[in-house]
Every structure is written in structure tokens, then in C-alpha cells.
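Engineer: only geometry, no sequence info:
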């Protein structure tokens, strides 16, 4: 049996090489590319991202990323967003007084966290739903976060969305979302040690 083929979407943003290494270690055949045909044909597509929401969206738009993501999801083909790659899946982001449209496959707004200590940089436990696939076999582990913005409400998400929560400085925000073929994490699984590796193996196991 061959390893699942995963494309790490290279649109000019993200921890591309650390994500690639972590996915390979977790059992995937990984290609780093912005090629649309490869991204559509892969068993799984990973959308990384670091930096500003609007800049990531500019990079995604330049390579047709929103249409590729939407087409994959419409065909029930898995997509995993990481950090700002998680954030841009939502409707829009408000950063430095700039309101930028996101990919919009998840309703909601990315906004500055209400904490006195930003950026949020470090290790957090999360509260995952019992039927989570990403967090199967995990409980109490810590994951690595580095960000100042997040989604603080799940009110607009569909009832079948599985939402994982965490908090920083008393402010609760979404740590991960799972809905059908779409998964996303605010934290960096590729930088989260054995817990992150287990989560990536769980996701890769869905690609067969």
C-alpha cells in the first residue's frame, strides 16, 4: 500500500519545510507546489500560513487558492489549514484596521485576541469534542501556538462542525475545526512534538 499523497500548498507563505518534514515523518508522500492540478489531484491538501491575514490571502488569490480549496471540498477531498492557513478559511479577518475577505468556507471573523499578553506564543492544552478525529487518542497534550489573532465565536458555524477550544489570558478562541473533509488548526502541529505528530497521523489516516 502506497503512502497517501499530500500537497503542501506553496503560495509564498508558511512554514513550508517544517510542515513538509513533519508530514513525511507522519507517513505521507509530500509534494511542495502551487500547481493547481497537483493540488486538486492529491489525496490531501495542506494550506499553511504565517504573518498577516491579508498578505496570505493575496498570495492565495495569486495562485487561485480559494477556488482550489472550494473545489476540493465540494468533491469531499480533504484539506488541512494550519495557523494563518486556518484563519484564512473563515469569512474575513480584521487586522490593523484592515478588513480582508477570506476564503469563506467557514463563516466567522478572525480578530485580535482580548488578552493583555500578545502575541500568544507557547504551549496550550485544548478542549476537543469526544468524537474528534484529529484528536483521537489524545487528551491533555499541549500544542504550540504563535499568533495574536483568532476566531472567538463558533456561533455561525454549522451544527455538524466539531470545534476544539483553548484560551489565552482568559480569552477563549477556536483551536481547531473539523467539518467533513475540512480540518484546520490554529496551532502548529508540525512544531508540537509527539502530540502534533499524532494529530498529523490521525489526519493522514483519513486520506485513504
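Structural biologist: Sure thing, it's come through. None of these values were measured; they are calculated from a predicted model.
Engineer: contacts and neighbour counts: CA atoms only from here.
Structural biologist: OK.
Engineer: helices or strands up against the lengthiest helix in the chain?
Structural biologist: The longest helix of the chain (DSSP state H) is helix 193-205. On a contact count with 3 or more Cα pairs under 8 Å, 6 or more residues apart in numbering; DSSP states H and E, helix 193-205 meets helix 16-25, strand 142-147.
Engineer: Which one, of the ones you listed, ends up nearest to residue 202?
Structural biologist: When those are compared by Cα to Cα, helix 16-25 sits nearest residue 202, at 11.1 Å.
Engineer: One more to weigh against that first structure:
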């Protein structure tokens, strides 16, 4: 399994979480952090972490010669399962509006736009970034998506972001959270999925989702 390093991302924590999830899944998986398209081309699963700005993450990918083309071939061409994490999820969208307009990979409908949360309990707008634990609400059809198997109502995940997916296709939204209004938390389309929150920092819920990703057969 390849963990792509676009120059931003909590890579050591992601690797540790994948190792723990692999043991939970009873499916030994060797995960390797890489900036080499040749390694990605041979991977049976791909994880795309990201932190910071949308534009910086896309620049990081394009700075790796052949990486975007290899991802297109593996994910879109051959159906290799991919999980984007935080900004790694955001760049799956059609474009981002952080520091100007930047085209994304276009594998998920919608754009990444500034959040504008409504008022909190005290009547004041909620602060940005959204930082900390928040509740997930499944948005998929009855039975839920395979990535959320075992993730019960009221489960919490760890978020850190000021931008979020806007204009998403309802069919691609797997889960939402509420932060002064609904916020897309998990997306999936075919063999492509992403979490706005940090699965590697989301304790048992994050490990469960990673375990499900390791066993996912889209």
C-alpha cells in the first residue's frame, strides 16, 4: 500500500494508524510512504494525506514528475481504492478556492470553499478553523457505506479545517458533521473516498474507518 507524500501531511501518524488498523482487520498490509510514482503504480491501495492549503497540496503533487498521471491511471483507470485524508480529501474535488482558484483532481463533485459557520450556543459565529472533536452523522442510504461499518450514531472524529466541500453530489456524501450548519465529513464515489477529519487522530473511530478501508472492495 502506498501512502503518497505530497509534501504535507501527518505521515508518521498515518503510518502508525495503518499498522494498528491492519492488525484489527486481520489483514497484514505493508504501508510505505513514497514520492515515487513507480511505487504508487504497483500499490494495491493508496492513501493520500494532506495538511495546509489546497493549492500547496496540489503543487506538491505536480512537483513529483508523473505522480498525477500515475494516480489517474491507478485510481481512475484500474480501480485501485484510494482514501484521501483532510486536504487529501479536499483535492479530490473539482477545484479549491483557497489562495485563489486551483483545479483539483476532479474525482468528487463540488469545490472547496471557505466555511461560514452560523452562530453557536452563545449567539456568536463559531470560530475558525473548526478544531477538535465533532459528531458524525451518516448520510448514506440505509445500511450505510462500507467505510462506516461499525461506526455508530454519535461517533466523534477530530477535525482541523477552515475550508470545506461545497456543491457536493448527494450520492457522494457518506457522512456529515454540524458546525454552525452541515459540513461534509466523508465522501465516496466508486473506488475513491475521503475524510475531511484526520482519521489518524480520531482514536477508535479513525482506526475503524481505516480498518474498513483495508477490507473495502468497491
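Structural biologist: Arrived safely, thanks for sending. Predicted model only: the values in this text are computed from it and were never measured.
Engineer: hmm, back to that, dump the helices and strands packed on helix 193-205 of structure 1 to a markdown table, plus distance to residue 78 of structure 1 and mean neighbour count.
Structural biologist: Formatted as a markdown table, those follow (distance: least, Cα to Cα, whole Å; neighbours: other Cα atoms under 10 Å):
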| stretch | distance to residue 78 of structure 1 | mean neighbour count |
| --- | --- | --- |
| helix 16-25 | 14 | 18 |
| strand 142-147 | 22 | 19 |
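Engineer: Residue 122 of structure 1: which of these is closest?
Structural biologist: In terms of Cα to Cα, the element of these nearest to residue 122 of structure 1 is strand 142-147, at 5.4 Å.
Engineer: Tabulate the helices and strands packed on helix 193-205 of structure 1 in CSV, adding columns for distance to residue 83 of structure 1.
Structural biologist: Output for those, formatted as CSV (distance: least, Cα to Cα, whole Å):
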stretch, distance to residue 83 of structure 1
helix 16-25, 11
strand 142-147, 8
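Engineer: buried stuff in stretch 93-112 of structure 1?
Structural biologist: 93-95, 100-104, 106-112 (16 or more other Cα atoms under 10 Å).
Engineer: An error on my part: the question was meant for stretch 65-80 of structure 1.
Structural biologist: 65-66, 68-70, 72-73, 77-80.
Engineer: among those residues, which are in strands?
Structural biologist: Among these, DSSP state E puts 79-80 in strands.
Engineer: Could you pull out the strands in structure 2 for me?
Structural biologist: Counting by DSSP E, the strands of structure 2 are 2-4, 32-34, 46-50, 82-86, 95-96, 102-103, 111-114, 130-135, 137-138, 156-161, 163-166, 173-178, 182-189, 192-195.
Engineer: Columns distance to residue 206 of structure 2 on top of those strands, output as a markdown table?
Structural biologist: Listed next are the strands of structure 2 as a markdown table, based on distance: least, Cα to Cα, whole Å:
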| stretch | distance to residue 206 of structure 2 |
| --- | --- |
| strand 2-4 | 16 |
| strand 32-34 | 19 |
| strand 46-50 | 14 |
| strand 82-86 | 11 |
| strand 95-96 | 25 |
| strand 102-103 | 28 |
| strand 111-114 | 23 |
| strand 130-135 | 12 |
| strand 137-138 | 15 |
| strand 156-161 | 7 |
| strand 163-166 | 19 |
| strand 173-178 | 14 |
| strand 182-189 | 12 |
| strand 192-195 | 10 |
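Engineer: So for residue 58 of structure 2, which of the ones you listed sits nearest?
Structural biologist: Nearest to residue 58 of structure 2 among the strands of structure 2 is strand 102-103; the distance by Cα to Cα comes to 8.0 Å.
Engineer: Identify whichever of the helices and strands packed on helix 193-205 of structure 1 lies nearest to residue 177 of structure 1.
Structural biologist: The closest of those to residue 177 of structure 1 is strand 142-147. By Cα to Cα, the value is 14.8 Å.
Engineer: That closest one vs structure 2, mean deviation?
Structural biologist: Superposing on structure 2 and averaging over aligned pairs (mean Cα distance after the TM-score superposition for structure 1), strand 142-147 of structure 1 comes out at 0.4 Å.
Engineer: same deal with stretch 53-60 of structure 1?
Structural biologist: Between stretch 53-60 of structure 1 and the aligned residues of structure 2, the post-superposition mean distance stands at 0.5 Å (mean Cα distance after the TM-score superposition for structure 1).
Engineer: What span of structure 2 is that stretch aligned with?
Structural biologist: Under TM-score structural alignment, stretch 53-60 of structure 1 corresponds to residues 54-61 of structure 2.
Engineer: For the matching stretch, buried residues please.
Structural biologist: Neighbour counts over stretch 54-61 of structure 2 (16+ other Cα under 10 Å) mark 54-58, 60-61 as buried.
Engineer: out of the strands of structure 2, which comes closest to residue 12 of structure 2?
Structural biologist: The minimum distance between residue 12 of structure 2 and the strands of structure 2 falls on strand 32-34, with 8.8 Å, by Cα to Cα.
Engineer: Read off where the closest one ends up in structure 1.
Structural biologist: Counting by TM-score structural alignment, strand 32-34 of structure 2 corresponds to 31-33 in structure 1.
Engineer: Quick check: the matching stretch compared with structure 2, mean distance?
Structural biologist: Mean for stretch 31-33 of structure 1 is 0.7 Å (mean Cα distance after the TM-score superposition for structure 1).
Engineer: returning to that earlier point: can you give me the offset of the match of stretch 53-60 of structure 1 from its chain's centre?
Structural biologist: Stretch 54-61 of structure 2 sits 15 Å away from the centroid of its parent chain (Cα atoms, centre = their mean, to the nearest Å).
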